[in-house]
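Undergrad: Okay, predicted coordinates and the sequence, questions at the end:
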Amino acid sequence: MHAELIRVRGLVQGVGFRPTVWRLAQTHALVGEVLNDGEGVLIRAQPAAGGDASALDAFCDALRAECPPLARIDAIERSALDSPLSTGSFIIRASDASEVHTGIVPDAATCPDCAAEIRDPANRRYHYPFTNCTHCGPRLTIVKGIPYDRAKTSMAVFPMCPRCAAEYANPADRRFHAQPNACGDCGPSVWLVDSKGERLDPAGLGDPDAVATASRLLREGRILAVKGIGGFHLACDATNAASVAELRRRKRRFGKPFALMARDLGVIRAYCHVGADEAALLQSSAAPILLLDQARSSQAAPLAPDIAPGQRALGFMLPYSPLHHLLLQDWDKPLVMTSGNLSEEPQCIDNADAADRLGRLADLTLLHDREIVNRVDDSVVRRMAGAPRLLRRARGYAPAPILLPPGFEHSPPILALGGELKSAFCLLSDGQAMLSQHLGDLENARTARELEVTLDLYLELFQQAPERIAVDLHPDYRSTLLGRERAARNGLPLESVQHHHAHLASTLADNGWAMDAGPVLGIILDGLGFGPDGKIWGGDLLIGDYLDFERVAHLKPVAMPGGTKAILEPWRNLFAQLEAAGGWEVLHERHPSIESLRRLGDRPLEVLGQMMARGVNAPLSSSAGRLFDAAAAALGIGGDSITYEGQAAIELEALAAEAMDPGLEGYPLTATKQASGVVIDPASLWSQLLADLERGVPKTLVAAHFHAGLARALTTLAIELAEAHALGRIALSGGVFQNRILLESVQAQLTAAGLEVLLQRQVPPNDGGLSLGQACIAAARAIRAG
């Protein structure tokens, strides 16, 4: 009798894969066994007595066709066993603890079956806020070890009651080996406390439970802290202007948009345009925050004006845990659902920390006693250029590994530590890359400590022992310093990777570009990246692959007067751009009625001019981000300073969207060949932009012309360079390409010219995807070195 060992690799643990194997084995009359181990799922099988030898082929085909909803099969490897199996049945065996080569499935939103159960008064899980099964529920946020079993999760402290244990042990039940399985008799519980930490009695307040009390108090205008799956949120009624304004004051978040959570699609459609693709994303197991265009008119209760100031888009998500479903079940309007922290700090995850840090921010706190092992923020997605693009990769997506293209199979294990902002590290081994969840900006000391804690947990969890470490070329990034220290401590080679080369490589890996497939042309636009020449880059055209790159074109470097202050105060960039475009005083005299220039005249420009002339605290930068800031400042956006990264550019895009038209030529930028490559000079756009403002052209149209002109200048040059270097593919990356207008304009023009455009989908184009590129570059160089 022919017997086989079948190895299934991928995301196949904790998702109901073994029960699926067991069921299909019955269907195809196989005997044998299945178990989890460190490499995925291992199957030993043979046809039952009198069975057909082709049953194993049909069985493997069925595994792929009937894969559980949360599973991902990367490979099915088959080999013959030396002797037949001595069994007359097919069994599910206990997990085998071996070296880890498998991944963990991301946390998954409540499935329809579990959502129906918590709404059903006849079901024993009616209103139970921790209902889950193998198709949904927490994963990364509760796991402490692999193989993924209950004993290695934060659910280990909750022994299952007989009924839950029976479900857990029954291969025919959808809760078979659902590690977080629980009910109201045996699982975690939820309770409500006031700002002093005193527990409230729902019955004494006339409510059936703590969640109902919390919902009622939200209606009364209170601010609520909610312990969710991956951390705490701060919530309030999104239509209550006073509550929203008070939340901004307490949280010290003065301009950045708030995320919203709505009970269902119907509520979201009352405020935003939701097409079929958007609905599918919102209802997916990842359940991200999705940026949606606001509806121009609505009969729904108006949102508070402070929800998303200066924006046309709103960030909506649907409830993704039973607790959220229960909290919002009676709401026909949205709740603000923003991270539970002070602005820029990491999100709270444990009850004691929440009492310390959120007691001053929230009137009440909804707590539970299931430990959050790993902090995981909400993911953010925006549909651009016909597909969903991740802007923040976290809950629902991390830590699902990214399969690397051909050439990376034999790389040594790599650790890449990303950049300073939107931090996420990457572990590369076995032909795949595992990015951590979004961790935040390392300028914050708490976030920097969180990076180290999460990194140590991942290294232990996935039994990784990196043989090389990759860091950003910038010498002062905290991630670079951490990598340098770890490399020295462990005697490991350290690979310094230029920022924009990493963006390019990240896009290549995201698109399955083979290691030996040759170079592409990359357009990389962001805020800043340290160049090998010691200068600040940020608007570059590169020709490169995983091994190396050449900078063939860039925006003209312009001073950043005040250094990092110029990032926070867009007017500084406007002054620098006008100085470079013919002189501030000349342009001011030519356009005396422009309000933004009059206000600029009240600034300490003489001091800034001296700094720029002497090169003191005024580094030259080719940053596209700073060019956007300058244009925004010319239109009166940004005021004295911005309150979050990219605010001026984001509000400029929102203005442009009101008047954008594919036929706009836009303001001109010139390209000239110099020793450093082709230089794109924005000086020529300023005379037309200022003339339009002087004539009273609507700011929406001015903003649209700015976008159109930059897109046309970039694509015209890219097409010429692609032809000159015989390149047929162009990669777009960098945080500026989070701008939908710019991304779609550039992509459309390049595609119309017959070029293939590579865009990112699995990782963000911003620095959240940087570590993937760093890891691939370090791996390619290690493989080349032999």
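TA: Noted; the coordinates are in hand.
Undergrad: Please count neighbours and contacts with C-alpha atoms only from this point.
TA: Fine.
Undergrad: which residues does residue 505 contact?
TA: The contact partners of residue 505, taken as CA atoms under 8 Å, 6 or more residues apart in numbering, are 545, 546, 772, 773, 774, 776, 777.
Undergrad: And the strands in the stretch 551-700 of the chain?
TA: For the stretch 551-700 of the chain, the strands defined by DSSP state E, counting those that start in this stretch occupy 558-559, 620-621, 670-674, 677-681.
Undergrad: for the first one, packing partners?
TA: Packing partners of strand 558-559 (3 or more CA pairs under 8 Å, 6 or more residues apart in numbering; DSSP states H and E): helix 570-580, strand 620-621.
Undergrad: want to compare, so here's the second one:
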Amino acid sequence: MSRVHSALTNASGRTVGRRIRVRGLVQGVGFRPHVWRLAREAGLAGHVLNDGAGVEIEAWGDEVLLDAFMERLEAEAPPLARIDGIGHERLEGAPQIAEFSIAESAEGVVSTGVVPDAATCPQCLAEVMAPADRRYGYAFTNCTHCGPRLSIVRAIPYDRASTSMAVFEMCPDCAREYADPADRRFHAQPNACPTCGPNVWLEDVSGIVDCTDPIAETAARLKAGGIAAIKGIGGFHLACDATSEDAVAELRNRKRRGAKPLAVMAKDTSQIRRFCAVTEAELELLQATSAPIVLLPKSGEPLAPSVAPGQRRVGFMLPYTPLHHLLLTAADVPLVITSGNLSNEPQAIENEEARTKLSGIADCWLMHDRDIVNRLDDSVMRVDVPGSQVLRRARGLAPEPIPLAVEFASAPPVLAAGGELKSTFCLLSGGNAVVSQHLGDLEEAATHADYRKAIALYRDIFRFEPEVVAVDLHPDYLSTQWGEALASETGARLVRVQHHHAHMASCLAEHGIEPGDDQTLGIILDGLGFGTDGTIWGGEILLGGYDGFERAARFDPVALPGGAQAMREPWRNLVAQLASAFGDGWRSRIAGTAAEKTLRDKPTDTIEQMVARGINAPLSSSAGRLFDAVAAALGICPDRQEYEGQAAMEMEALAEPWLERAGGYPAGIAKQGNMRTISWQPLWDALARDLDKGVEPGLIAAKFHCGIASALAGTAIEIAETSNAFRIALSGGVMQNRILTGLLHATLAGRGFEVLVQARVPANDGGLSLGQAVIAARASDA
């Protein structure tokens, strides 16, 4: 009797069969060969195949062996797999074959999607670094456990012919690996080697550089102070030596990027520890298959000061492709790795585009001939007191589905169009939400084109036809206008969602909160959002859930002189806040202080007239503009912000060392009916006195943060206790302020509340589309 036949016979002489269903991210990640290997080791018979819902397994064997097999399916799953559920039912009869096989998927089966691009796995890296291996030094080595995915796919089904690898025919050795279930490259669509795959070369202004090792030559030029354009997985990056102030300053000058922090790539964690303190949680993020940029506190040796001016943290990442590993090993210094573009433009993805647009910035171009189909920025994360937080969700994270509460499984398909800035979109169906990669600001024409292209691709990949389209209330958002047009074209129902309600619902959704158990108090702080009353909101406490909300509290509205211009020039907000707090006597309150000096040459009379007459000075409860005003009072980039949130970020860094010595500035609370209004007049009164006394700016910044947190926490606790809300959600772009979120979380959790903080999607507008989707799904069921 054979080993297989013996294993199929239990003590009673009967075989036991099970049909096993595995749901989750289980296609295109090596799950079928994983099943095949485990089944053969257990001596089971049957088969495994992909279908429209995931992976289906039919297996026969001893019941104990089948139990152990099912446990190992999840416990030993491939690195890129994510199992959302395993179920089974009994199969009657005997197996038709005595072996276990991988069966072809049924014709017409719809794929469950495409997984995110994944950092080079340890096995592939070992091959790249081993002189005796046939892939030694090969920049495009990958396997089923790592490599490009979303960045190279053009359509479904996800096979080589539908990717930018279609032009590279596998050599016999690679084809043999691809066809062998026992090989980790089984059905790895980007599989290649130096014989048959993409090639890398170096160019400069004179043309192709004649050198034996383009990557080593690029590293040498970088160490000599040069700037290189490097073609990666999701786009071109600009690189220079992160320890050279001359090189970094020159890169900023050429790129026209004055102050926004630059990301840095190090060859390994040991190199990172020379420049930053790293906790175990941060180490885990750095080494994840998503390989994000992780914001780390500066410590030890200094990088070039221009890497992250005005910041106490710097964004580090590890190499996530063999090309990057080879380059960083050859350079042996950390490199600035920033998007290959002029400021505010999308990064270049095509070779000719990079030659043209990066001319005058780059001294040389490290090129390759594998097309980038879908532009992907690097993801950005940070570890806070509540846990890890996604600040930008892109390469390595998108398009992984986010499982929702069970109630959403029966919702109609929803396409949510997102916001205007930091735009994403979301597809909701079957109890999952697929949030796109970060696409950027839609006001930029090239970004808007990327946005439309990405939606078309996702609809194709997921075979998605929306029955509901969700948009922001703001009629002038390009995403709103696009969503309106799509709803008209497809006949889908259009649902308009209030901006801050979407922020709160996004937080509920990613935590799996069930409708019916979603009564929540949301502290939602951001820059601007269109309110249900037609005014501009931004500092809100909302009470409700997916199905609706009431505005329980707000910041006292203050004018935005110049409208959008006030977002860019913090001094305008300082004038408006001072005038609101002190009336006509505001100038005397800051006489002789740094704030007076800041405003001395500004057209403050004009601003006052605009506010008094209501000319291009709409009232807003914006939290973001309050932060801008206080930063301007402290002399932090008062004239102009070079990037969104600069003033607040630099003030946060200034405040951090002073927190233990700081009490909080006071606030005023007025109640009218069910609405509470938080007035910052007492805060400005105390702050003006500190300015007059010459109190250290860092201490003023710390007292401001503590005062804001104290006022919000106290107001929220009062509302929560009177409304029986025991859950509090923190969301909105201002909640990416580490100090504020940490103080609120500590205070509210200490009072026994369940405090939800965004972790899987950004608290800023990058998470807006998820909230729109779940609200619209509920509205469509109503």
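TA: In hand now; what should we look at? Given the structure is predicted, the values throughout are model-derived calculations rather than measurements.
Undergrad: can you pick the most crowded of the contacts of residue 505 of the first structure?
TA: Sorting the contacts of residue 505 of the first structure by how many neighbours each has (other CA atoms under 10 Å) puts residue 774 first, at 35 neighbours.
Undergrad: a helix runs through it, doesn't it?
TA: Yes - judged by DSSP: H, G, I helix; E, B strand; the rest coil, residue 774 of the first structure forms part of a helix.
Undergrad: Chain neighbours aside, what residue packs nearest to it?
TA: residue 502 (5.1 Å; CA to CA, 6 or more residues apart in numbering).
Undergrad: Can you find the partner of residue 681 of the first structure in the second structure?
TA: Under the alignment (TM-score structural alignment), residue 681 of the first structure pairs with residue 679 of the second structure.
Undergrad: what do you get for residue 308 of the first structure?
TA: Using TM-score structural alignment, residue 308 of the first structure pairs with residue 308 in the second structure.
Undergrad: List the contacts of its match.
TA: 259, 260, 261, 262, 314.
Undergrad: Relative to residue 647 of the second structure, how far out is the equivalent of residue 224 of the first structure over in the second structure?
TA: Aligned by TM-score structural alignment, residue 224 of the first structure pairs with residue 228 of the second structure. Distance, residue 228 of the second structure to residue 647 of the second structure, using CA to CA, to the nearest Å: 30 Å.
Undergrad: Could you do residue 246 of the second structure as well?
TA: When residue 246 of the second structure is compared with residue 647 of the second structure (using CA to CA), they lie 25 Å apart.
Undergrad: And residue 300 of the second structure, by the same measure?
TA: Distance from residue 300 of the second structure to residue 647 of the second structure, by CA to CA: 26 Å.
Undergrad: And those two? Which one has more around it.
TA: residue 647 (29 against 12).
Undergrad: Looking at the first structure, name the residue matched to that one.
TA: Using TM-score structural alignment, residue 647 of the second structure sits opposite residue 648 in the first structure.
Undergrad: Its match is in contact with residue 629, isn't it?
TA: Yes - using CA atoms under 8 Å, residue 648 of the first structure is in contact with residue 629, at 5.7 Å.
Undergrad: list the residues that contact both of these two?
TA: Joint contacts of residue 648 of the first structure and residue 629 (CA under 8 Å, 6+ apart) are residue 570.
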